[in-house]
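S.K.: Build the 3D model from these lines:
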Amino acid sequence: MENAPNSLIYLFQNKVYRKLWGIGFVQAIMRWMELTALGIFVFQITESPFWVAMVGFSHILPLFLFGSLLGLFSEKYQRKKIIFLSYFGLSVINLLLFLLALFEFLELWHILLGTFFSGIIWAEDFPARMGLISDEIKESILSKAVGLDLTTSNICRIIGPFVAGIYMSSIGIEAVYISGVILMLAGSLIAYKIKESNSSNEHTNDKLSSYFSNIFEGLKYIRSNNIIFPTLIITVVMNIFAFSYRNMVPVIGAESLLITPFLVGVLLSFEGVGATISSFIISLKLNIHLSNRFYFYGSIIFLIMIFLLGINDIFILAIIFLFIAGMSMASFGITQKLIIISNSDKAHRGRVLGVLAASIGTAPLGAMLLGFTASIFNANLALVIFSILGLLLCLVVIIKYRMFLSRDNSVKR
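M.R.: You can find the predicted model right below:
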C-alpha cells in the first residue's frame, strides 16, 4: 500500500515535514554550489592551497563557535522564526556580495566573511530544522525521514558542484551569489509558512543567566551515554581528518589531475552520485539496530577512499574513489543523526544536536591543518597523512568502546 504508515508518501503527507524538506533542499543546493565555486575562484586569484582551505574553515567555524548555543536557542525559541530570520539575513548578505563582484570590488576577506555567515545557516540547521523533524515525525518512520533528508542533500551534492563548474567556466562568481539571493529568499518564505505543532520548549530555564548551566548539563548527559559519546568522538575525528579533503579537490584537480574547473565540478558531483544512491537505499532498507555498524564502517571506508585519492593522479580513478567515498559518507551521515536522535530524550535533544553541530564544527581545525600541511608538502601527500591518522584514531575509539558495534546497543529509547 503506497500510503502505508511506513511509506515515503505517508511521510510527505505531513505538511511541516514537506516544508522542512524544501528548506533543506535549497540550503543544500546553495551550500555545495558555493563551496565548489569559491574553492575554484579562490585558487584562481591566490594560487594558494592554504587560502582554498580557509574557505572551508570559515564556512564550518560557526558550527564550533555557535553549535551548542544554537542548540539551546532551538529549545528556548520558536524554531521556524530562527530559520526564517537566518535565511532572510543570508539573502541580504548574498546580494551585497553579488554587487561587490559585479562592480569588481570583491576581495578575499569579503568571500571569507560571506562563507562564515552561510556557515551560521548550516549550524542552525542541526538543532532547529532537524529538531523540528524529530518533533513532527513518528519514531517508527524517523529513519526514513532522516534518510530522505540526507538523500536530498546528496542529490544537491551532485547538482551544486555541477552548476558551480558551469558558472565558473562561463559566467563567473556573480552567478553564484545571485543564485544565493534567490535560494535563501525561497528558504525564508517556506519557513515563514511553517506552523509548528510544538512551541518553544518548556525544558530549559527562561533566564539568560542559565544558558551555560544548561549547556553543561547537556554535556554531562552526553558524557554519561556510551552510545552518543563515541558517536560524537568519531564525528570529531572525521571532521578533522576526513571531510576537509573537499577543500583540496580544486588544488588536486589543477596540480595533479590536470583538469579544468568544469571537470573539478564533475569530479565532486560523483561524490554526490554515490551518496545519493547509497542514502536512498539505506533510508528504505536500514535496520535501525544496525545503525552503529553502518556509522563506523562508513567512516573507515571513507578514510580509505581519501587515502587512495591522495596517491592517485588518474582522473577516472579519482571519480571511482569519490563515488565510493560518497556512498560511505551517506552511511555515516544518515546513521549519525539517527543514533543521536534515537538515543537522546526529548528534554536534552536540542542540546545534543547542538553539540553534534559543535563537533562537526571542529572541521575548521582540520581545514587549517590540512591547508598548512598541503602548503609544506602538497595536497596529495596531505590527504595521505590525514587519512592514516583518521583511521588510527577511529580504531582507538572502537577499541575503547567495543560495545558500540553491538546490535543491541544501536537504539536505547
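
S.K.: When you work out contacts or count neighbours from here on, use the C-alpha atoms and nothing else.
M.R.: Noted.

S.K.: Just give me the neighbour total for Ser244.
M.R.: The number of residues packed near Ser244 is 26, by other CA atoms under 10 Å.

S.K.: Another sequence for comparison is provided below:
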Amino acid sequence: SLLHDARFLRIWIAGAMVGTIRWLEVLAIGVYTYRETGSPFIVACMLFARMLPIMLLGAFAGAIADRLNRRYLMMAGLASMCLVSSFLAALALNGKLAIWQIAVGAALSGIFWSGEFPVRRTMLGEVAGLGRLSAAMGLDSATNDFTRMLGPLLGGALLSSVGLEGAYALGVLLYAVAFINMATLAFAETSSTDIAPVSVLRSIGDGLAYVRTNRLIAATLIITVFVNLFGFTFISMVPVIGEHRLGLGAVAVGVLMSAEGCGALLGSLAVAAWVRTRYFTVTYLSGSALYLVMILAFSMSPWYTAAILFLFIGGLGAGCFGAMQSTLIFFAATPRMRTRVMGVLVACIGAGPIGVLHVGLLAEWLGAHQAVTIIAVEGLIALAAAAIIWPELRRPPALPTDLL
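M.R.: This is a model prediction of the structure:
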C-alpha cells in the first residue's frame, strides 16, 4: 500500500536516485584516485571528505529541518548538487579535473547528505505513520541497499568505458529526476513541536538532552557510532584490496562492492516483510554483529569468489542494521522530538570520518587488508561492550509513555 501512496512514492524515488549517485561515486572516485596516486590513505581521504560534513553538520541539519519547509530544503539541495556534478563532469571531459577538485565535490556531496538523511526519512515516517513505520523504513533501507549494489556496478562500468566524466554526467541526470519528484510532491508539513520555535542551538541541545533520558535511543545511537566507526569505513579499502591484493579491474571491483549491497537489499526486504516490533532490537544488534564478523572474514580472504560471498553475507547483517536504525529512533522518540533526534542520528553516523582516517592510516602503514582486519576486531569488541552496558538492546522495545 505504501507504493500506491503518491507522496511516499515520490520521496522514495528521490532517495533511490540520490543513493545511486552516492555509491556510484564512492566506487568510481576510489578506483580513480588509487590509480592516480597509488596511496590507500588518499583513497580513504576521499571518503573522509564525503563523510566529514555529516559529523559536523548532522545535528544542525536535524534542527534546521525542524524549523523550515522540508520539501523546499530537499529541492534546494538537489538543485545545488546537480550544478556541482555538471561542473565536475565538464572539468573531467576537458581533462582539467584535479584530485583536490574531486575532494571538494565529495565534501559538497557530504554536506547535502547530512541534510538529506534526516529530512527525507522524517518525511517518509510522517507519510507512513506508526502503523506502517517498519515497512516504510525497511523499504527505504532496502532501496538504499539496492543502490549500494547498483551504484558500484554502474561506477565500475562507466569508469572503464567512459571515464570519471561519465559517472558525474549520470549524477546530473539522477539529481534532476530526484528534483522533479520533490517539486511535484504534495506534502503537508507535520509540526514536530507543540511549543514556540526555539533557536537551532537550543533545538540541538534539546535533542541531546532527550537522548540522555531515553536509554533505548542512546543504545541505538552508540551502536550506530560503532558500526560506522569500525564497519562501514572498510568500504574505502575495497578498491585498494580489489586492485592491489586481488588483481581486479574497475568492473570486477564494482561487482565485489555490489555484493555487500545485494546482501543488504535482501536483509532489508526480510525486515520489512517479517520483523515485528518485539524483534526490533535483537534484529538490530545481531545484524550489526553479523556485518562485522563478515568484514573480518573478507579481510582475511585471498580469493575473489570467497570475498564476494563474505560481503554478501555481511550485507544481510547490514540490511538488518540499516532498516532497524531509523525504525528504532522513530519508534522510541516522541513526535515532537523525532526530527531533532534524527539529526543526532546523522551526527552519530558522522563518526565514520574518524574511522576512515583510522583505516586509511593503518592501510598506509600495514596494508589494506590488515587494516580492515584490525577495525573489524575493534568493532566486535565495542559491540559486545555495548550489549552488556545497555540491556535494552536485548529486550523488546517499548513505546514512549506519552504514546501509550
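
S.K.: what packs against the stretch of helix or strand Phe117 of the second structure belongs to?
M.R.: When secondary structure is defined using DSSP states H and E, the element that contains Phe117 of the second structure is helix 99-128. If you count contacts as 3 or more CA pairs under 8 Å, 6 or more residues apart in numbering; DSSP states H and E, helix 99-128 of the second structure packs onto helix 6-37, helix 40-65, helix 70-93, helix 133-161, helix 338-349.

S.K.: dump the residue contacts of the residue nearest to the spatial centre of the first structure.
M.R.: For the first structure, Trp122 is the residue whose C-alpha lies nearest the centre (CA atoms, centre = their mean; 7.3 Å). For Trp122 of the first structure, the residues meeting the contact criterion (CA atoms under 8 Å, 6 or more residues apart in numbering) are 27, 63.

S.K.: Give me the outermost residue of the second structure relative to its centroid.
M.R.: Ala196 (32.3 Å).

S.K.: That residue: what secondary structure?
M.R.: Classification of Ala196 of the second structure by DSSP: H, G, I helix; E, B strand; the rest coil places it in coil.

S.K.: Pull up the distance across stretch 82-102 of the second structure, start to finish.
M.R.: 15 Å (CA to CA, to the nearest Å).

S.K.: got the contact list for it?
M.R.: Counting by CA under 8 Å, 6+ apart, the neighbours of stretch 82-102 of the second structure from elsewhere in the structure are 29, 33, 46, 105, 164-169, 171-173, 175-176.

S.K.: do stretch 305-316 of the first structure as well
M.R.: For stretch 305-316 of the first structure, the external contacting residues (CA under 8 Å, 6+ apart) are 242, 245, 256-257, 318, 321-322, 324-325, 379-384, 387-388.

S.K.: Just those residues: which are in helices?
M.R.: When these are checked against helices (DSSP state H), the matches are 318, 321-322, 324-325, 379-384, 387-388.

S.K.: Please pick the buried ones from these.
M.R.: Restricting those to buried positions leaves 318, 321-322, 324-325, 379-384, 387-388, with burial counted as 16 or more other CA atoms under 10 Å.

S.K.: Turn these into CSV, columns for distance to Gly354 of the first structure.
M.R.: Shown next, in CSV, are these (distance: CA to CA, whole Å):
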residue, distance to Gly354 of the first structure
Ala318, 34
Phe321, 32
Leu322, 29
Ile324, 29
Ala325, 26
Ala379, 32
Asn380, 33
Leu381, 33
Ala382, 30
Leu383, 29
Val384, 31
Ser387, 26
Ile388, 29
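
S.K.: Nearest to Ser197 of the first structure among those?
M.R.: Taking CA to CA as the measure, Ser197 of the first structure sits nearest to Ala325 out of those, at 37.9 Å.

S.K.: Which residue in the second structure aligns with that closest one?
M.R.: For Ala325 of the first structure, the aligned position in the second structure is occupied by Gly314, per TM-score structural alignment.

S.K.: Ile304 of the first structure now?
M.R.: Under the alignment defined by TM-score structural alignment, Ile304 of the first structure is paired with Val293 of the second structure.

S.K.: how big's the offset between the helix or strand hosting its match and the first structure?
M.R.: Counting by DSSP H and E, the secondary-structure element that holds Val293 of the second structure is helix 280-300. With the two structures superposed, helix 280-300 of the second structure lies on average 0.8 Å from its match in the first structure, counting by mean CA distance after the TM-score superposition for the first structure.

S.K.: picking that back up, now, among the ones in helices among the contacts of stretch 305-316 of the first structure, which is nearest to Ile194 of the first structure?
M.R.: Ala325 (35.0 Å).

S.K.: Setting aside sequence neighbours, what's the nearest residue to that closest one?
M.R.: Nearest residue to Ala325 of the first structure in three dimensions, chain neighbours excluded: Phe302, at 4.8 Å (CA to CA, 6 or more residues apart in numbering).

S.K.: where's the one you found relative to Ser91 of the first structure, distance?
M.R.: Here Phe302 of the first structure is placed at a distance of 34 Å from Ser91 of the first structure (CA to CA).

S.K.: ok, the two, which is more surrounded?
M.R.: In this view Phe302 of the first structure and Ser91 are compared by other CA under 10 Å, and Phe302 has more residues nearby, 27 against 24.

S.K.: Tell me which residues touch that one, please.
M.R.: Here Phe302 of the first structure is in contact with 242, 324-326, 328-329 (criterion: CA under 8 Å, 6+ apart).

S.K.: what's stretch 88-97 of the first structure aligned against in the second structure?
M.R.: So stretch 88-97 of the first structure is aligned with residues 79-88, judged by TM-score structural alignment.

S.K.: so how far is the matching stretch from its chain's centroid?
M.R.: Stretch 79-88 of the second structure has its C-alpha centroid displaced from the chain centroid by 21 Å (CA atoms, centre = their mean, to the nearest Å).

S.K.: Pull up the aligned stretch in the second structure for stretch 237-248 of the first structure.
M.R.: For stretch 237-248 of the first structure, the matching stretch in the second structure spans residues 226-237, with TM-score structural alignment as the criterion.

S.K.: Compute the first-to-last residue distance for the matching stretch.
M.R.: With CA to CA as the measure, the first residue of stretch 226-237 of the second structure is 18 Å from its last.

S.K.: Leaving out chain neighbours, which residue sits closest to the residue mapped onto Ser74 of the first structure from the second structure?
M.R.: Correspondence of Ser74 of the first structure to the second structure, assessed by TM-score structural alignment: Ala65. Residue nearest to Ala65 of the second structure in three dimensions, not counting chain neighbours: Val119, with 6.2 Å by CA to CA, 6+ apart.

S.K.: any idea what that neighbour aligns with in the first structure?
M.R.: Using TM-score structural alignment as the criterion, Val119 of the second structure maps onto Ala128 of the first structure.

S.K.: Quick check: that match touching Arg79?
M.R.: Yes - in this structure Ala128 of the first structure lies within contact range of Arg79 using CA atoms under 8 Å: 5.3 Å.

S.K.: Thanks a lot, see you next time.
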